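Asker: Okay, here's the prediction I keep looking at, along with the sequence it came from:
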Amino acid sequence: MSSSARTGQTQPSGASGVITVPSTVEQLSPSRVKITVEVPFAELKPNMDKAYRDLASQVQIPGFRKGKVPPRILDQRFGRGAILSEALNDAIPDLYNTAVTDNSLSPLAQPEVEVTKLEDGEVVEFTAEVDVRPDFDVPAFDTVEAQVDAIEITDEAVDERLESLRARFGSLDEVDRPVEDGDHLTIDLVARKDGEVLEDANVTDISYEVGTGRMVDGLDEAVLGLSAGDSKKFTSVLVGGPLKDEEAEIEVTVKKVQVQDLPAADDEFAQLASEFDTIAELREDLKRELIQTGRVEQANAARDAVLEAIIAQVDADVPEGVLNTEVEARKEQINNQLAQAGLTLERYLEESDEEEDDDEDAPKDVESFWADTEKRAADALKAQMILDKVADDREIGVEQDELTQFIVRRAQATGVTPDQEVQHMLEHNHVSEYMGEIRRSKVLDLMMSAAKVTDSNGEPVELANLQADGSIADPAQAAAEADAEVSEDEESAEVIEESAEEADAKA
């Protein structure tokens, strides 16, 4: 294990700014250091005084007013060690943070702190071992190349969008005839096993479109030819609930038969459903919407592809302890979600495999699933290290209006008011987290603007001034729309700005 040391000057908690406290950093490995801080006892006086005040305000000792108990009495009653412990708990976090700053370290986890010397009245020494961001080189952004799928809008895709629009303006008309393919039914389903009704496998008044095959196998064949009021029994395998994959006798009762009456796809429908005069114009607009949606998906894919390309070129490993912590957290979250859904991981993978047969990269068994989880965690942490390093090296900061816009977007996404999001941020100490996200996003934008991104047809991908809806605006228009979005609610913006100032001060 390699080991090297360097020193810095750490400002003690509560110090006047004249006296400094030396700190030493020993490099235990490329991604782990040991910080040693030695503090003259006199520099802990503000923390000792605070510890005495806090204890005096909490206890009642006969002969003394509350809060006015002398330190020597508190030492006698509770022991000097308790006061020292409280003072150190108060002082060490600030001393550690300052040592980290003075020595230009980037911790990735909480430190393991140990008080190694405590000479009452003389000196205090503590060490802190912590995983830090290792040193590495990031490739020049303009050397990065990435490829994404081309946007291909087929006539069939436009037809599907048009059919969905026609369905919104269509109606369901009840008919008095036997069921045919494509009909819309209202049905009851009762499942039995060995003649006993399975209470957890029955539904009533459920809507079903014949031919979609989205319920139990054999249902489409069973209902064909039935009329309203008719029933039929068939055998099938249950597809959900606690009895999933159990074979049972299913009885279906048709209660209503309806056909969908869609308006003709003509100029009259175009005038009814849109601002266009002709169906050709409407189809062209639907195609434009599909292109815009495709641009957004393409831009998201490009961001992922560029970051993946940079990750592949960076020679650095995530510290093992940091990775293990992240993997365990992800495992716990996944297991909790599965438990809430009443699923085991094996069952979840089976169902996913059935639904995503075309996804060759999807994990097929438990072992490969957890291996994929660990790889995703490692890639995410490595990406975070890279983005943070670039932000630090380029001294990328966060402006107040950027924090304001970030809070507005989060509030819109979570369905709360901006001032409620601000209160959540402050109450849960998310200030540094939010600012970190903003800085990383700014770095990724820099990477995107410099990297060469092409589609699968070899054409360059237009990413400049891409709007959230997939349209492309000129720079002046984009800036104007951004300003209008932020100032939409002046009262909320004022609350956010005031809170942002407080957040900046805390950060």
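Answerer: Looks like it came in fine.

Asker: all contacts plus neighbour counts: C-alpha atoms, from now on.
Answerer: Will do.

Asker: In contact with residue 411, which residues?
Answerer: Contact analysis of residue 411 by C-alpha atoms under 8 Å, 6 or more residues apart in numbering lists 417-418, 420-421.

Asker: Below is structure B, check it against A:
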Amino acid sequence: MELKNIEKQEKSIVALTVEISAEEIEAAKEKAYKKNGKKITVPGFRKGKAPRKLIESLYGDGVFFEDALNICYPEVYEKAIAEAKIEPIAQADVEIQDMTDAGSVVLLCKVPVEPEVTLGEYKGIEAERAEVKVMAADVKAELERMAQRFARTETVERAAKKNDTVHIDFEGFLDGVAFEGGKGENHPLKLGSGTFIPGFEDQLIGCKAGDEKDVVVTFPEDYTAEDLAGKEAVFKCKVLSVQETITPAIDDEFAKDVSETAETLADLKKEVKERLTNAKNAEADREFEQNIIDKVVEGMQADIPDAMIEQQIDTIIRDFEYRLQMQRMNLEGYLKATGTDMATFRGMFREQAEKQVKGRLALKKVAELENIEITDEMLEDEFKKLAERYGMEIDQVKKAMPAEALMADLKIDRAIEVLRTNAKAVKKAEKEEASDKE
């Protein structure tokens, strides 16, 4: 193997021109013959016993060429990137550039590598941070949500009202014919929840247990099932029961029930306000950090290869698939239900992936410029924390997460800390006022 040329191209592609000698190709052809020649039948010979030269005379000199190239390529490629001193971030795009009369083969390998990154000023950045305020109305709303979580239902004999839950049997019909997927039995439906087709729930208000009702609705034009979209349907419903939601009074007794420390409603309000304040501050800090990173990215120069974006899209989709599985769904079913093809689906995440890739590249460069290092002790301590967090043995954590990956994440975390420590938080109003003055 001879590395004949190295050329840097756009989008952080390094083009390697590699020549595989005739001797290497010949040796690989012999290996290919020994591996695959057994499958070839030649008249006059038992299967797999025909000489290589006879097979090549019958089927052409190139009969073993593709297999030979596949045999020798991995080793040739590894030697080429080692000699070029580059680290691929994805598979190379390979093409045959020339086949010489002497029998050698010249390959052009376009190898995507991590881009060279140049940053602008990354210390002393002014970034927007939301001012955190928790109002009495916020505390009240949270207390009401807590009360809803402790609510109970009670079967009543009266007519159903909004916010009641009715249990119904129903079946849907189009022009008098029942349609697939339009039937349910003993289905709980909270009136006013908006979970059914618009207008459906309102027509059940006033019904009592035992009542039968024809509910007439029109499916939305953008309904997921195209055969139903925009069509009028009649649902024959029977109300089996009506249940009222009874929410506990928000008082001192409620405070004692929902809190381990509160003795009075005033105590609970104080706890809730503190919890909301902490949550809002945490969210404000996350947004502040992202705003800082966005500012650093604005001043960054990097010719990012498409492969990095595609890999990040793959990561996002894997996470999406995992969340679907938690809901007992799969990606194929989701795409079918939403009428989306894979190319369009991937395109939906491109902007997000680009932002994530740029942010991580910027932070890696900050870590490099700041000479951030992670010691073995720091790494081991982080493994212990992860083991405690997930209730796993430390050896299990180490198998699940390679040390190199964790070390890279820790460097990113410390780079963010450097940016945050040296940044100046600016309120939105202050920024707008400064802009007006300019």
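Answerer: Everything's here; your move. Note that the structure is predicted; figures quoted are calculated from it, not measured.

Asker: just to revisit the earlier point, most neighbours among the contacts of residue 411 of structure 1, which one?
Answerer: residue 418 (24 neighbours; other C-alpha atoms under 10 Å).

Asker: Format the contacts of residue 411 of structure 1 as JSON lines; extra columns: secondary structure and distance to residue 480 of structure 1.
Answerer: Formatted as JSON lines, the contacts of residue 411 of structure 1 follow (DSSP: H, G, I helix; E, B strand; the rest coil; distance: C-alpha to C-alpha, whole Å):
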{"residue": "417", "secondary structure": "coil", "distance to residue 480 of structure 1": "23"}
{"residue": "418", "secondary structure": "helix", "distance to residue 480 of structure 1": "21"}
{"residue": "420", "secondary structure": "helix", "distance to residue 480 of structure 1": "26"}
{"residue": "421", "secondary structure": "helix", "distance to residue 480 of structure 1": "25"}
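
Asker: Let me have these in CSV, extended by distance to residue 342 of structure 1.
Answerer: Formatted as CSV, the contacts of residue 411 of structure 1 follow (distance: C-alpha to C-alpha, whole Å):
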residue, distance to residue 342 of structure 1
417, 34
418, 36
420, 34
421, 33
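
Asker: Closest one to residue 97 of structure 1 out of these, please.
Answerer: Checking these against residue 97 of structure 1 with C-alpha to C-alpha, the nearest one is residue 421 at 27.6 Å.

Asker: Test my guess that the closest one contacts residue 413.
Answerer: No: at 10.6 Å, residue 421 of structure 1 does not count as touching residue 413 under the criterion of C-alpha atoms under 8 Å.

Asker: Counting neighbours, show which residues of whatever helix or strand residue 331 of structure 1 lives in come out buried.
Answerer: In the assignment (DSSP states H and E), residue 331 of structure 1 maps to helix 320-340. When burial is assessed from 16 or more other C-alpha atoms under 10 Å, helix 320-340 of structure 1 yields the following buried residues: 322-323, 326-327, 330.

Asker: what about stretch 287-299 of structure 1, how far off from structure 2?
Answerer: On superposition with structure 2, the mean distance recorded for stretch 287-299 of structure 1 (mean C-alpha distance after the TM-score superposition for structure 1) is 1.9 Å.

Asker: and that stretch, which stretch of structure 2?
Answerer: Aligning stretch 287-299 of structure 1 against structure 2 (TM-score structural alignment) gives residues 273-285.

Asker: Pull the contacting residues for the nearest residue to residue 9 of structure 2 once chain neighbours are set aside.
Answerer: Nearest in space to residue 9 of structure 2, with sequence neighbours left out and distances taken as C-alpha to C-alpha, 6 or more residues apart in numbering, is residue 15 at 6.9 Å. Going by C-alpha under 8 Å, 6+ apart, residue 15 of structure 2 touches 5-9, 108-111.
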